[in-house]
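>>> Mind folding the following:
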Amino acid sequence: MVFIGKWQITGFLNFQFDVTNGQRTTSDVALVGGGSYPQPGEISLAHNGVLFLDELPEFKRSVLEVMRQPLEDREVTISRARFTITYPSSFMLVASMNPSPSGFFNDPNSPMSSSPMEMQRYMGKISGPLLDRIDIHIEVTPVPFEKLSEERKGEASEVIRERVIKAREIQTERFKESEILHYNAQMNTKQIRLYCKLDQEALNLLKKAMERLSLSARAYDRILKVARTIADLSKQKDILPNHIAEAIQYRSLDREGWLG
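Sure, this is the predicted structure:
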């Protein structure tokens, strides 16, 4: 799985691995900052950049949970007896994980499989509130040999880059009156209601998805922001039903069937 948020790449986070218990040994202090004399943690060092977490379920749950507030507020506050300090932490979180403990989830050709209990335990390492704060969940399926060996080239990175730049220009124009708002991911609930208006067909589609997938209010806002960005990439002024449908598909971990 790959979870995605913003654009600029300026930094990555390195972790040690404890071979005795099979867990990442990074502490919550190392991640968010702190100590007797508070220092910024990795999420502040990744400000305006990228924080990449590999093998997400291998981190201690307590370490992952401390990211919830910085992901929401884009800053982290550390309080001590004599003072309080706030560090900026507006970063793009990119995380990856195997789809199951064996790594062969839903692969009919694999001799290894995971039971529903194993899957529950594995996925339980990542809390629902943390997943709610991640805009996009993408399932990356195995690439067959035919695809690996074919010579047909896909869309060039330069073309994709130009499309992204134009979408960012649209967002810059949209938020030109604001000093603190620059792109869609920064919108709060009030701004989402203003810039992400839906017609009745798109609204009905989103309503069905909310009811069927039991999505939270936070997931609802995330879908609207992603749909707004998809519309910008398509140079569409309004969010159309197909933009909502695509944004819903980018929440793989909210869909049924992930636990076998």
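>>> Please count neighbours and contacts with C-alpha atoms only from this point.
Fine.
>>> Quick check, R218 in contact with D132.
Yes: in terms of CA atoms under 8 Å, R218 counts as a neighbour of D132; the distance is 6.2 Å.
>>> Compare these two (neighbour count), which wins?
D132 (21 against 15; other CA atoms under 10 Å).
>>> The closest residue to that one other than its chain neighbours in helix, strand or coil?
With sequence-adjacent residues excluded and distances taken as CA to CA, 6 or more residues apart in numbering, D132 is closest to A219, at 5.5 Å. Local secondary structure at A219 is given as helix here, using DSSP: H, G, I helix; E, B strand; the rest coil.
>>> Any idea how many residues pack against A219?
21.
>>> any idea how far it is from I136?
Distance of A219 to I136, given as CA to CA, to the nearest Å: 10 Å.
>>> do R168 as well
18 Å.
>>> Looking at those two, which has the bigger crowd around it?
For the pair R168 and I136, the greater number of neighbours falls to I136 (24 against 19), based on other CA under 10 Å.
>>> I have a second one here; can you model it like the first so I can compare?
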Amino acid sequence: MPETPTRPLVVAVDGPSGSGKSSVSRAVASRLGLAYLDTGAMYRAATWWCLDQGVALVDGDAVAAAVRAMPLVMGVDPKAPGVHVGGTDVAEPIRTTEISAAVSAVATNLEVRDELRRLQRAAIDAERSDGGFSGGRGIVAEGRDITTVVAPGADARLLLTASEEARLARRALEIHGQAGVAQVEATRDQVLRRDSDDATVSSFHVAADGVATVDSSALSFEQTVDAVLAVIEQVTADR
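Got it, this is the predicted structure:
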């Protein structure tokens, strides 16, 4: 496992839906004593907020204005990364099928992406200082655009990928508790259709220059975590 960083360490992880980037990133952050930022949850929270405020998701300008006014508070403790909008805990509501089906309409809004990228950069910068959750140790941030747009200068940039079959099975197990034929089919839309929608505004299937690829198709969860840690260890050894 990589040694404790002596200066802030920023790790950026991207990848398609169901690749395991959220759970793996949380585990990596926890092992290294770093903060954790789930940027996908920010888009889900924005979707929840717009629906809660009665904003029509087809009205791009209204959606962007609502998101700019959203009182979002992202928890960055990898062991308990809460998500609050105003005084409401939305960690569970944003994982509903309703939000999963609607989030792409918000996530492909370019003005929304600009606003949330600003918040993401601010969260990353906060963990470079002693006043952040990590006490200046750093952060693992995962989600769309992280390796190329939000944090292209991150110390370690990784694309975590997996085969379509593996990703569908994992998401089915996560949502339905089993990965039979019916459960896999039930998750196909929110995994593959959402990736197709998001791919219109973001690139996350092929690693950009300088971004390491970890294919977890044949790896267990722990093996995937170890593979990501190995990439980070190489980075920390070189700097």
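>>> Any idea what the TM-score comes out to?
TM-score of the superposed chains, computed with TM-score structural alignment, normalised by the length of the second structure, equals 0.31; 132 aligned residues with a CA RMSD of 6.0 Å.
>>> which residues of the stretch 51-200 of the first structure fall in strands?
Ranges of strands in the stretch 51-200 of the first structure, per DSSP state E, counting those that start in this stretch, are 75-79, 84-88, 92-96, 136-138.
>>> As TSV, those strands with distance to E146 of the first structure would be great.
TSV is the format used below for the strands of the stretch 51-200 of the first structure (distance: least, CA to CA, whole Å):
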stretch	distance to E146 of the first structure
strand 75-79	46
strand 84-88	46
strand 92-96	25
strand 136-138	22
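>>> so which of these comes closest to V164 of the first structure?
V164 of the first structure lies closest to strand 92-96 among these, at 15.7 Å (CA to CA).
>>> Now do the contacts for A107 of the second structure.
Residues in contact with A107 of the second structure (CA atoms under 8 Å, 6 or more residues apart in numbering) are Y43, R113, D198.
>>> so which of those would you say is closest to R68 of the second structure?
R113 (10.5 Å).
>>> Enumerate every residue touching that closest one.
With CA under 8 Å, 6+ apart, R113 of the second structure has these contacts: A107.
>>> On the three-state scheme, it is what?
Here R113 of the second structure is recorded as helix under three-state DSSP.
>>> For S44 of the first structure, find the nearest of the strands of the stretch 51-200 of the first structure.
So among the strands of the stretch 51-200 of the first structure, strand 84-88 is nearest, using CA to CA, at 5.8 Å.
>>> Buried ones in that closest one, by neighbour count?
Under the neighbour-count criterion of 16 or more other CA atoms under 10 Å, strand 84-88 of the first structure has Y87, P88 buried.
>>> Hey, what's the angle from it to strand 75-79? Just curious.
Interaxial angle of strand 84-88 of the first structure relative to strand 75-79 (axes from the mean of the first three to the mean of the last three CA atoms, to 10 degrees): 160 degrees.
>>> For the second structure, which segments count as strands?
Here the second structure has its strands, by DSSP state E, at 9-14, 35-38, 72-74, 83-85, 88-89, 138-142, 156-161, 212-215.
>>> What is the second one packed up against?
Right, the one you point to is strand 35-38 of the second structure. The contact analysis (3 or more CA pairs under 8 Å, 6 or more residues apart in numbering; DSSP states H and E) places strand 35-38 of the second structure against helix 21-32, strand 138-142.
>>> Just say which of these is most tucked in.
strand 138-142 (a mean of 31; mean count of other CA atoms under 10 Å).
>>> Does anything pack onto that one? Which helices or strands?
If you count contacts as 3+ CA pairs under 8 Å, 6+ apart, strand 138-142 of the second structure packs onto strand 9-14, helix 21-32, strand 35-38, helix 39-52, helix 110-126.
>>> Out of these, which gets nearest to A230 of the second structure?
helix 21-32 (10.6 Å).
>>> could you say what helices and strands that closest one packs with?
strand 9-14, strand 35-38, strand 138-142, helix 221-238.
>>> Between these, which one is closest to T161 of the second structure.
strand 9-14 (8.4 Å).
>>> Return the residues in contact with A212 of the second structure.
The neighbourhood of A212 of the second structure, defined by CA under 8 Å, 6+ apart, consists of R157, L158, L159, V231.
>>> rerun at 6 Å
L158 (CA atoms under 6 Å, 6 or more residues apart in numbering).
>>> how near is it to F221 of the second structure?
18 Å.
>>> Same check on V228 of the second structure?
V228 of the second structure is 11 Å from F221 of the second structure, by CA to CA.
>>> what do you get for V112 of the second structure?
Distance of V112 of the second structure to F221 of the second structure, given as CA to CA: 32 Å.
>>> what about those two, which has more around it?
Between V112 of the second structure and F221, counted using other CA under 10 Å, the more crowded position is V112 (22 against 14).
>>> Now for that one: which residues touch it?
Per CA under 6 Å, 6+ apart, neighbours of V112 of the second structure: A64.
>>> distance of it from A27 of the second structure?
Here V112 of the second structure is placed at a distance of 28 Å from A27 of the second structure (CA to CA).
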